[in-house]
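Colleague: how would this look folded up:
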Amino acid sequence: MKKQRDPGLITIVLYHSFVASILTVTSIALLFALKNHQVLEKFAASYLLKSQVKIVEFLLDPVLSITPQTLLFSGLATGLYAILTVSRYLS
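Modeller: Okay, the predicted model is just below:
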């Protein structure tokens, strides 16, 4: 006879899996921004975006104001935390 799992436990595991996947995506995005930091700076300063300054300020300025060292640390720390979150439930 198969033992039925508690729905609360399933909910907790699903929640933590969701959080780990969001953290993984965030880590990848931060490391991608680090890799392309200079390209993003040139893109933000390009003539094509002068008419859409508000959009650039809203989307790119927060990323460009972060130093590359901070992006690297944040990306690696977020990825490590995602791995620790997942590994807690795999064992």
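Colleague: CA atoms for contacts and neighbours, from now on please.
Modeller: Fine.
Colleague: Mind listing what's buried along the biggest helix by length in the chain?
Modeller: When the chain is parsed with DSSP state H, its longest helix is helix 7-35. For helix 7-35, a neighbour-count test (16 or more other CA atoms under 10 Å) marks 16-17, 20-21, 23-24, 26-28, 30-31, 33-34 as buried.
Colleague: After it, heading C-terminal, what element do we hit next?
Modeller: Where DSSP states H and E defines the elements, the next helix or strand beyond helix 7-35 is helix 37-45.
Colleague: Point out the other elements, helices or strands, that that following helix touches.
Modeller: Packing partners of helix 37-45 (3 or more CA pairs under 8 Å, 6 or more residues apart in numbering; DSSP states H and E): helix 61-64.
Colleague: next up, for comparison:
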Amino acid sequence: MANTSQARKRARQSVERNKHNSSLRSMLRTAIKRVNQSIESKDKSTSENILRKATSIIDRIADKGIIHKNKAARHKSRLATSVKNMLLS
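Modeller: Okay, the predicted model is just below:
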């Protein structure tokens, strides 16, 4: 348990920050799942639009430091490759 007022405040702030970061991480996972679902449905135009939105979300979350920039780049690359392969086949 926190003994000083500063430590109590940090504890309160970390709880709030954790809630906020968790919601952002959830938004990231949902965006990735939506792209994968659109790829499975084999709808080309929808997949491209959803990929564009997901890329924006991934970049925003990486800029805030919720995930590392390399992890964001890896997600975007894999999703783009999946959409591209779907379009070719």
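Colleague: TM-score for the pair, please.
Modeller: Scored against TM-score structural alignment, normalised by the length of structure 2, the superposed chains reach a TM-score of 0.49; 61 aligned residues with a CA RMSD of 3.0 Å.
Colleague: coming back round to it: export the buried residues of helix 7-35 of structure 1 as a markdown table, with columns for distance to Gly79 of structure 1.
Modeller: Below are these laid out as a markdown table (distance: CA to CA, whole Å):
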| residue | distance to Gly79 of structure 1 |
| --- | --- |
| His16 | 14 |
| Ser17 | 14 |
| Ala20 | 9 |
| Ser21 | 10 |
| Leu23 | 7 |
| Thr24 | 6 |
| Thr26 | 8 |
| Ser27 | 5 |
| Ile28 | 8 |
| Leu30 | 10 |
| Leu31 | 10 |
| Ala33 | 14 |
| Leu34 | 14 |
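Colleague: so Glu48 of structure 2 sits right up against Thr81, yeah?
Modeller: No: taking contacts as CA atoms under 8 Å, Glu48 of structure 2 lies outside contact range of Thr81: 11.3 Å.
Colleague: more crowded one of these two?
Modeller: Glu48 (18 against 12; other CA atoms under 10 Å).
Colleague: Identify the residue nearest that one in space, chain neighbours excluded?
Modeller: The shortest distance from Glu48 of structure 2 to any non-neighbouring residue, by CA to CA, 6 or more residues apart in numbering, is to Val83 (7.1 Å).
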